[in-house]
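1. predicted structure and sequence below. I'll ask about it afterward.
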Amino acid sequence: MAFSVVILAAGKGTRMKSSLPKVLHKVGGIPMVQRIINTVEAMAAHNVHLVYGHGGDQLKTSIEGKRLNWCLQAEQLGTGHAVQQAADHIKDDEDVMILVGDAPLIQQQTLERLVAVKAECDLALLTVELDDPTGMGRIVRNGEQISAIVEHKDATEAQRLIREINTGMMIMGGADLKRWLKLLGNSNAQGEYYLTDVIEMAAKEGKVIKAAQPDSAVEVEGVNNRIHLAGIERALQHREAVTLMTNGATLADPARIDVRGNVTTGQDVFIDINVVMQGTVKIGNNTSIGANCVLIDCEIGDNVVVDSHSVIEGAKVSENCVIGPFARLRPGAVMKPNAKVGNFVEMKKSILGEGAKVNHLTYLGDAEVGAKANIGAGTITCNYDGVNKSKTIIGENAFIGSNSSLVAPVKIGDGATVGAGSVITSEVSSDSLAVARGKQRNIEGWKRPTKKSS
């Protein structure tokens, strides 16, 4: 049966002490609620109904989904009231999964387990057992059958001894859900409409209610403050580190990396401490990433060495390249096989040819560098005239002397040499030498200025 999803994300999150809605705080570089949306869309949910309240404008500019339907909860009158805001969009003949927007570590395999349990019953809950369930709604059973969920504030002393708790996540038939939502009342300590009351209604109707559980309690752990947020972040990073190591990467310290996107690695990859990986990052076989590097939306080939403190963003690095330390590859940078970029080199929208070397203190912007060219220290391509960007082309086996400025648009031919300290403004033909610098004068007997007495 097709299923849709209702995500409860209307709470302000007062304990976060933030002007940002709680569900927009990021875990692994992605807003909490966006992580949940991504997970259910990967399961091909028919529709995703997002119940929102506080910070609606911020949510709408930050969150996206292919099948996302926005449902406003103008007043926060409890979880049952929140789901009521989506009721008009729910079909009788579909299952409806209800999730909370502040539990970002829920895994697809856990939700698939919940769907599978629903196939065997009328209503399926996601529950978990905790050593300390204080403050949580307790799962009340009559034998194996679940009969009710009792909120902590409304629980008896005996019920508070129960360790199995409600996660707020469940799935049931659309027709049942809509019928039960109409019957909800608010005669409780909080004066709110509890979604959990539908469990007791279902039990009284003789419905079969079963539970599924996650692999780890942290999957269903909600975020209430920044301390919780930090703990969830570390739990996610541990999960990501385990995945990387399982797939063949060696981590110098699994506790000191940050994955903020989708990272894939080949075999025998080494990643040193404090490496941050964002967006989509692909790392090839036998590649080494040095300490304190930042990799963003990039592809790095086999047998590459990235030395410490380098930043690679939107770039493609071919096999057998060397980068850094303290190098920066900006979007559009391409390194061909066996190329080298050294310390304090910046590349932007440039191609560095096979075997070419830019060893230090250089800026390449909007440039094409041929195979085996050698770019000396302090060289810059002057690609911007204040209005337009222009291109520099450097041929194969060209040699650019230190501290040269290549004023684009300009072309340096194959095998050409540019003398150190030159400012090149016109084409240099192949196999020729270009020297463009002021003539040196030596003034004998010159005396330095002295400070005037006051």
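-> Arrived safely, thanks for sending. Predicted model, so just to flag it, every value in this text is computed and none were measured.

2. going by C-alpha atoms from here, please, whenever you check contacts or count neighbours.
-> Will do.

3. let me see the ranges of the helices in the protein.
-> In the chain, the helices defined using DSSP state H lie at 32-42, 56-62, 79-84, 108-118, 174-182, 197-204, 226-246.

4. okay, now the one to match up with it:
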Amino acid sequence: MTVRSSLTIVLAAGEGTRMRSVLPKVLHPLAGQSLLAHVLAAAPKGAGTAIAVVVGPGHEAVAEEAKKIRPEAVIYIQRERLGTAHAVLAAREAIARGADDLLVVFGDTPLISAATFARLRAPLQSGAALAVLGFHAKDPSGYGRLIVEGGHLVDIREHADATPAQRAITLCNAGIMAFDGKRALEIIEKIGNANSKREYYLVDAVAVVRNMGLEAVVIETSEDEVRGINTKAQLAEAEAVMQARLRKAALDAGVTLIAPETVFLAADTKFGSDVTIEPFVVIGPGVTISDGAVIHSFSHIVQASIGSNASVGPYARLRPGTSLGDGARIGNFVETKAAILEAGVKVNHLSYIGDAYVGADTNIGAGTITCNYDGFSKHKTEIGAGAFVGTNSSLVAPVKIGNGAYIGSGSVITKDVPDDALAVERNQQVNREGGAKRIREMKTKAKTPKA
């Protein structure tokens, strides 16, 4: 079977002024990834595929994001804003290579799926020159209507130009199109700018195709899948749709979500079997949770791996670089960062473990902190296996605590502790007989109002 080659052009040059943000629109996050990343992830991959991303002048950050997600992407600059067809022709060089199929998509439609792209390309194998993605809108106001006759797309009529009968049509243009790659450049170059704005609009490709005696068709999808993002309100709506998808996928995979609507996931969250997530948990990007782990309520986890049968929270914060071994326990009000905690480690409450290595089966007492930052640089704390660190201890990095070592409560450890050694660092306690009584009398006298 011959594999059809494809070129996907992603239009990502929009300024997104309605987002009211200095961040380019396509870089706004959705489920822990940029809008652009979602689109690029869904675009065709593998042998015979190519990606072109059209960005605006000075948008190096957009280009960098595109290359990070799809290193093979080629970046083109749209230096003038003269419409969608003009934007596509910024990648004229790529189109001219003549892939079998040409997909034109927008960088702000993050809910589009790979399966829909495949369905959109399918009619091209049967001889269609153009396939347009459409959806039935609950409220079609403002959308271009797809005019279909005898199963063929004959026109895209903008809302302002539509007749009352055409405005009653709910089948609307999503803006995403697939062209016969061998004819794509000829079709797009024929699009004119005879309109009030003197711009070149991709929707006019339908009329061009019809005038050439070629076939245009519609492929339908859901309204949710083709949501465009132009405002922060629309971004929030898309987030809700994405979270519903991710929760359903997690539940279908066997994850126990006790209150699914309160749990927020990232697009790349990975779960093992028999994982339980309690209410009000936020999981950011780069998180892997292994078999049997339990994430208790009000925990926040980003860029961390959690071992089998580990327990996290409630009220725990796992920051980037955290790795929990099998059976490790992170309790309430514990924060970790760039820390490797091996199997069976217990940090049950009120502690900070950062830039650290903690060996298997070590117990970290309440209120313990690794003092990893000296105001200029970060330093590492290394704790061996089977060690015991008493409550309210401060481990001043760089420092090493040996295997089986015991740190007395309230100690400030600034020197390495050998294996199986006991380290205690405290000032001598002084008891002053009657001192408390004298303090109370003095304080009470000071508070008594003068006559």
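-> Right, received. Where do you want to start? Nothing here was measured: the structure is a model prediction, and the numbers come from that model.

5. tm score of chain vs chain?
-> After superposition, the two chains reach a TM-score of 0.87 (TM-score structural alignment, normalised by the length of the second structure), with 427 aligned residues with a Cα RMSD of 2.5 Å.

6. pick the most deeply packed of the helices of the first structure.
-> Highest mean neighbour count among the helices of the first structure (mean count of other Cα atoms under 10 Å): helix 79-84, with a mean of 23.

7. so that one corresponds to what in the second structure?
-> Mapping helix 79-84 of the first structure onto the second structure (TM-score structural alignment) gives residues 84-89.

8. not counting sequence-adjacent ones, nearest residue to the aligned partner of Asn320 of the first structure in the second structure?
-> Under the alignment (TM-score structural alignment), Asn320 of the first structure pairs with Gly327 in the second structure. Distances taken as Cα to Cα, 6 or more residues apart in numbering put Ala310 closest to Gly327 of the second structure, at 4.2 Å, once the chain neighbours are dropped.

9. contacting residues around the counterpart of that neighbour in the first structure?
-> Applying TM-score structural alignment, one finds that Ala310 of the second structure aligns to Val304 in the first structure. Each residue near Val304 of the first structure by Cα atoms under 8 Å, 6 or more residues apart in numbering is listed here: Asn286, Thr287, Ser288, Ser318, Glu319, Asn320, Cys321, Val322, Ile323.

10. roughly how far does Val304 of the first structure sit from Ile139 of the first structure?
-> Val304 of the first structure sits 54 Å away from Ile139 of the first structure, going by Cα to Cα, to the nearest Å.

11. contacting residues around the aligned residue in the second structure for Met136 of the first structure?
-> Alignment note (TM-score structural alignment): Met136 of the first structure maps to Tyr143 of the second structure. The contact partners of Tyr143 of the second structure, taken as Cα under 8 Å, 6+ apart, are Glu158, His159, Cys172, Asn173.

12. cool, and Gln107 of the first structure?
-> Residues in contact with Gln107 of the first structure (Cα under 8 Å, 6+ apart) are Thr39, Glu219.

13. same question for the one 10 residues further on.
-> Counting by Cα under 8 Å, 6+ apart, Val117 of the first structure touches Ala124, Lys210, Ala211, Ala212.

14. with Ala124 of the first structure instead?
-> Going by Cα under 8 Å, 6+ apart, Ala124 of the first structure touches Leu114, Val115, Val117, Lys118, Met170, Ile171, Met172, Ile209, Lys210, Ala211, Ala212.

15. and the nearest residue to the second one once chain neighbours are set aside, how many neighbours?
-> Among residues not flanking Val115 of the first structure along the chain, Ile171 sits closest, at 7.2 Å (Cα to Cα, 6+ apart). Residue neighbour count, defined by other Cα atoms under 10 Å, stands at 25 for Ile171 of the first structure.

16. can you tell me what Ile171 of the first structure aligns to in the second structure?
-> Per TM-score structural alignment, Ile171 of the first structure is aligned with Ala178.

17. off-centre distance for stretch 58-74 of the second structure?
-> In terms of Cα atoms, centre = their mean, to the nearest Å, the centre of stretch 58-74 of the second structure is set 16 Å apart from its chain centre.

18. show me the strands in the stretch 351-451 of the second structure, by range?
-> Ranges of strands in the stretch 351-451 of the second structure, per DSSP state E, counting those that start in this stretch, are 352-358, 363-364, 369-371, 381-383, 388-389, 394-396, 399-401, 406-407, 412-413, 422-423.

19. which bit of the first structure covers the fifth one?
-> Same thing as strand 388-389 of the second structure. The alignment of strand 388-389 of the second structure onto the first structure (TM-score structural alignment) covers residues 374-375.

20. now the second one
-> Under TM-score structural alignment, the alignment places strand 363-364 of the second structure onto residues 357-358 of the first structure.

21. contacts for the matching stretch?
-> By Cα under 8 Å, 6+ apart, stretch 357-358 of the first structure touches Ala339, Lys340, Val341, Gly342, Val345, Lys372, Ala373, Asn374, Ile375, Gly376, Ala377.

22. what about it, how far off from the second structure?
-> Mean deviation of stretch 357-358 of the first structure relative to the second structure after superposition (mean Cα distance after the TM-score superposition for the first structure): 0.9 Å.

23. what's the mean deviation for the match of strand 388-389 of the second structure versus the second structure?
-> Following the fit onto the second structure, the mean deviation recorded for stretch 374-375 of the first structure is 1.2 Å by mean Cα distance after the TM-score superposition for the first structure.
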